[in-house]
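1. Whatever this is, show me its structure:
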Amino acid sequence: MHYAYPPRKDSAPPRFVPARQSRFINLRRSRAKLFAVAGLFFIALFYLLTRGGGSRHSTRHAPSGKPPVVIVTVIDEEDHYSAHYLESVRENRIQYAEKHGYKTFFPKVGDYELKGAPYSWTKVVAMRHALTKFPDATYIWYLDQDSYIMNPALKVEDHVMKPSRLEAMMIRDHSVVPPDSIIKTFAHLKGQDVDLVLTQDKDGLSVGSFLLRNGEWAEFFLETWFDPIYRSYNFQKAEMHALEHIVQWHPTILSKLALVPQGTINAYSKSAKGEEYRPGDLVIRFAECEKKSTKACEDEARPFAQTWMAAFRNA
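-> So this is what the prediction gives:
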């Protein structure tokens, strides 16, 4: 067996250093090492923020506002709605968008890989897709297929998202999840700081109609909402309960959220669980009809289809 040679000893004896001076020298050396390590850490952090992991945020494209709004509606062709009804939903969005210079986006259930999660999660992926597809849009509006836009005169950026309008109507210091959640909406939130607009019904937050301001925060929000952990929790109401969870546990999300009266963007046709539609409201939703049947939804929607078509012709 071979052994390494021992290190060669220096022929000169080591210089004698008093114990007190030795401790001083060691302390000075340890401090120098500490400062060196700290300096390397901050240099690395600066690099990551400016050249590495933070580069996506620092160079993100600023939306130009063309189009001002994109309307996203996920179409479920597998849910036994008639082709006539689904076409009326598409035409409703298209006519409204053309009037105001907006765009529409109609992804389908099944377009995205959800890895076993319920199909209702499609809306979250569709919103992420819309941010990529329309990088210059100012706002993305998600609106379920169980609804019609009823008032063609109302523009989203004025009727809802204008800062002074938001400040006048947002519901402040209010339980996020009714009736008595201890987590409440911010009392002093400014309209210009709002990036997410939601409504509540008596069950909780509604995800059938909501507005999102395009930007870095929107990307963060959707990535958080679609986290695999939340999709795997098996929440009773899937993405809706996941949203309520993250709103209550993430102040970064709550700080950008405004609750507005339900009739602003999410009035119900008839329901004991929420605010009912009144003529002049922007939207009507047939929110509970699917519990009966898709035919019940179409029957409930039929008279309102005639109403919106007449309103758009006369606009």
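2. okay, CA-based contacts and neighbour counts for the rest of this
-> Will do.
3. Where does Tyr81 sit: helix, strand or coil?
-> Of the three states, Tyr81 takes coil under DSSP: H, G, I helix; E, B strand; the rest coil.
4. Nearest residue to it in space, ignoring adjacent ones along the chain?
-> Closest residue in space to Tyr81, ignoring its immediate chain neighbours: Thr294 at 5.7 Å, by CA to CA, 6 or more residues apart in numbering.
5. residues near Trp249, how many?
-> If you count neighbours by other CA atoms under 10 Å, Trp249 ends up with 12.
6. again with the one 4 residues further on
-> Residues lying near Ile253 (other CA under 10 Å) number 19.
7. Using the three-state scheme, assign it.
-> Going by three-state DSSP: Ile253 is helix.
8. That one: what's it in contact with?
-> Neighbouring residues of Ile253 by CA atoms under 8 Å, 6 or more residues apart in numbering: 221, 246-247.
9. Make TSV out of the residues you listed and add distance to Phe41 and neighbour count.
-> Shown next, in TSV, are the contacts of Ile253 (distance: CA to CA, whole Å; neighbours: other CA atoms under 10 Å):
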residue	distance to Phe41	neighbour count
Phe221	29	21
Ile246	32	17
Val247	33	24
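10. Closest to Asn214 out of those?
-> Among those, Phe221 lies closest to Asn214 (CA to CA), at 10.7 Å.
11. and the closest one, that's in a helix?
-> Yes: applying three-state DSSP, one finds Phe221 inside a helix.
12. how much space between the closest residue to it other than its chain neighbours and Leu212?
-> Excluding its sequence neighbours, the residue lying closest to Phe221 (CA to CA, 6+ apart) is Ile253, at 6.9 Å. Using CA to CA, to the nearest Å, Ile253 is found at 12 Å from Leu212.
13. ditto for Ala311
-> Separation of Ala311 from Leu212 (CA to CA) stands at 27 Å.
14. Show me which of the two is the more surrounded one.
-> Counted by other CA under 10 Å, Ala311 and Leu212 do not tie: Leu212 has more neighbours, with 24 against 14.
15. Can you get me a residue count around Cys116?
-> Just to correct that, residue 116 is Gly rather than Cys. Per other CA under 10 Å, the neighbour tally for Gly116 reads 8.
16. Does the nearest residue to Ala242 once chain neighbours are set aside lie in a helix or a strand, and which?
-> Closest residue in space to Ala242, ignoring its immediate chain neighbours: Tyr230 at 6.0 Å, by CA to CA, 6+ apart. Assigned by DSSP states H and E, Tyr230 falls within helix 228-231.
17. need the next SSE after that helix, C-terminal direction.
-> Later in the chain than helix 228-231, the nearest helix or strand by DSSP H and E is helix 238-249.
18. Tell me which residues touch the nearest residue to Pro67 once chain neighbours are set aside, please.
-> Nearest residue to Pro67 in three dimensions, chain neighbours excluded: Ala137, at 4.9 Å (CA to CA, 6+ apart). When contacts are counted by CA under 8 Å, 6+ apart, Ala137 touches 63-70, 131, 214.
19. let's see this one next to it:
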Amino acid sequence: MHFALPPRKASHPLPYARKPPPPPNAQRNRRQLQILGYVTLSVLTFLLVLKYFWSSGRNVEDGPSEIEGRQDIVIVTVFNNDTMSDEYMRMIRSNRDHYASRHGYHNFYTNTAFYADLVEPSPSSWSLIPALRHALTVYPRSTFFWSLSADALITTPSLSLEEHILQPLESLMHKDVPVVPPDSVIHTFSRIKPSRTRLVISQDANNLADTSFIVRNTPPSPTSSDSWAQYFLDAWFDPLYRAYAFQKAQTHALEHLVQWHPTILAKLVLIDQRRMNSYNFASPPSRDPVTRVARSHDSMWQEGDLVVNFKGCRDDEKRNCQEELREYFSKWERDIVKLDTSPVDHAQTPRPERAVVEGKT
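-> A predicted model of the protein is given here:
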């Protein structure tokens, strides 16, 4: 007879024999291995915790609060022989030669024609990037490179970059603010030290003001392989960005780069515009698209500012770059006569070098 279900097993277990207990030596060995494992795990955990706190401390306090002492600085100027007269370029060179001589800096002069094969068919304004890369090659051991537009004049030559920007950089930083004005969702880092800074730039009312910025270079050495400056310039000059045809060319490309590449953003510092890139006109107030509140931006040059920039003078037919320059150049000539009568410690001011790169005719 077949059952629909298998028969139920007996509720009484079979009388299997118990396993004999291990000998005393085996129990002792097992206990010793367990203790050894616990001790090893505790030591490793302690070392990991110690390493974590040590690394955190270094990340917060690494490096001094100031960039101390004299620095090896190069001023990079890119002329455009097609749009600038010889007289205009002479005034700019005279201004920067005097400033570099006073503070022991180097001048690197070049022009857009020299990089035409690399830049075309993109706008010639892209030339400032290979020009900076070129300057890094000519001065590989210099620590700071100041890219300053040829449409700008140094108006207070007594101010060195060290005392005006680099040494007080900790107090000048704009932390946790939108990277691109007015309301970018990407903000600058709130815990960055001058020792970790590689790019110092300002903002105007609408964009990053790339007509005046400072790039920090780490000279090659057997103990350091930091090539951040080269990486930054190569990333900025990416053919994809140049082919994309941004409305404001390299300016919009830079804004994209600093917002979406943490490697760049982590080394970026924003400071007040008038600290290094004042304009010779007032920025009109803008209105917040959400709150409709009017906002002003302090950009207009005032007495004592380091630089005056004639931004946009070549894009407006009603403006004349050379006449705007001449007004401030005449004032600068009067100022340096007074300045040069004051004693200068030439023992502390090495004679600067001057590199001139002639472009193609």
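20. And the TM-score between them?
-> Put the two chains on top of each other and the TM-score (TM-score structural alignment, normalised by the length of the first structure) is 0.76; 248 aligned residues with a CA RMSD of 1.7 Å.
21. that older thread, filter the contacts of Ala137 of the first structure down to just the buried residues.
-> Buried members of these, scored by 16 or more other CA atoms under 10 Å, are 63, 67-70, 131, 214.
22. ok, so of these, who is nearest Lys123 of the first structure?
-> Among those, Leu131 lies closest to Lys123 of the first structure (CA to CA), at 12.5 Å.
23. Give the equivalent position in the second structure for the closest one.
-> Superposed on the second structure with TM-score structural alignment, Leu131 of the first structure falls opposite Leu136.
24. Surely that match is in a helix?
-> Yes: per three-state DSSP, Leu136 of the second structure lies within a helix segment.
25. how close does it get to Gln250 of the second structure?
-> 19 Å.
26. can you name the residues of the first structure that the longest strand along the second structure overlays?
-> Assignment by DSSP state E gives strand 208-216 as the longest strand of the second structure. Counting by TM-score structural alignment, strand 208-216 of the second structure lines up with residues 205-213 of the first structure.
27. in the superposed pair, what's the mean gap between the matching stretch and the second structure?
-> The superposed stretch 205-213 of the first structure is, by mean CA distance after the TM-score superposition for the first structure, a mean 0.5 Å from where its aligned residues fall in the second structure.
28. Now do that stretch: everything it contacts.
-> With CA under 8 Å, 6+ apart as the test, stretch 205-213 of the first structure has contacts from 138-144, 176-177, 195-200, 218, 240, 244, 265-266.
29. Please report how far the nearest residue to Leu131 of the first structure once chain neighbours are set aside lies from Arg31 of the first structure.
-> Nearest-residue entry for Leu131 of the first structure: Asn214, 6.9 Å, with adjacent residues in sequence omitted and distances by CA to CA, 6+ apart. Using CA to CA, Asn214 of the first structure is found at 47 Å from Arg31 of the first structure.
30. what's the answer for Leu259 of the first structure, then?
-> Leu259 of the first structure is 53 Å from Arg31 of the first structure, by CA to CA.
31. quick one, which of those two is more surrounded?
-> Between Leu259 of the first structure and Arg31, counted using other CA under 10 Å, the more crowded position is Leu259 (22 against 12).
32. Aligned to the more buried one, what sits in the second structure?
-> Under the alignment defined by TM-score structural alignment, Leu259 of the first structure corresponds to Leu270 in the second structure.
33. Likewise for Glu276 of the first structure?
-> In the second structure, Glu276 of the first structure lands on Met300 (TM-score structural alignment).
34. Tell me, how many residues neighbour its match?
-> Neighbour count for Met300 of the second structure, taken as other CA under 10 Å: 17.
35. do Glu303 of the second structure as well
-> Neighbours of Glu303 of the second structure (other CA under 10 Å): 8.
36. Next, find the distance separating it from Tyr99 of the second structure.
-> In terms of CA to CA, Glu303 of the second structure sits 17 Å off from Tyr99 of the second structure.
37. got it, and Ser158 of the second structure?
-> As judged by CA to CA, Ser158 of the second structure and Tyr99 of the second structure stand 8 Å apart.
38. swap in Phe79 of the second structure?
-> Distance, Phe79 of the second structure to Tyr99 of the second structure, by CA to CA: 18 Å.
39. could you measure the closest residue to His164 of the second structure other than its chain neighbours against Leu208 of the second structure, distance?
-> Excluding the flanking residues, the one nearest His164 of the second structure by CA to CA, 6+ apart is Arg275, at 7.9 Å. Plainly put, Arg275 of the second structure is 14 Å away from Leu208 of the second structure if you go by CA to CA.
40. which of the two has more neighbours?
-> Shown here are Arg275 of the second structure and Leu208; by other CA under 10 Å, Leu208 has more neighbours (21 against 18).
41. Next secondary structure after the longest helix along the first structure?
-> Counting by DSSP state H, the longest helix found in the first structure is helix 19-50. Using DSSP H and E, the helix or strand that directly follows helix 19-50 of the first structure along the chain is helix 55-58.
42. Any buried residues in that following helix, and which?
-> By neighbour count with 16+ other CA under 10 Å, helix 55-58 of the first structure contains no buried residues.
43. which residue numbers in the second structure go with it?
-> Counting by TM-score structural alignment, helix 55-58 of the first structure has no counterpart in the second structure.
44. List of residues touching that helix?
-> For helix 55-58 of the first structure, contacts defined as CA under 8 Å, 6+ apart pick out 48-50, 216.
45. And the furthest pair within those?
-> Pairwise distances across the contacts of helix 55-58 of the first structure (CA to CA) peak at 17.6 Å, for the pair Leu48 and Glu216.
46. Now do the helices in the stretch 101-250 of the first structure.
-> Here the stretch 101-250 of the first structure has its helices, by DSSP state H, counting those that start in this stretch, at 122-133, 156-159, 163-169, 216-225, 228-231, 238-249.
47. now those helices in TSV, with distance to Gly191 of the first structure?
-> Listed next are the helices of the stretch 101-250 of the first structure as TSV, based on distance: least, CA to CA, whole Å:
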stretch	distance to Gly191 of the first structure
helix 122-133	22
helix 156-159	12
helix 163-169	4
helix 216-225	16
helix 228-231	29
helix 238-249	18
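48. Nearest to Ile43 of the first structure, out of these?
-> helix 216-225 (24.8 Å).
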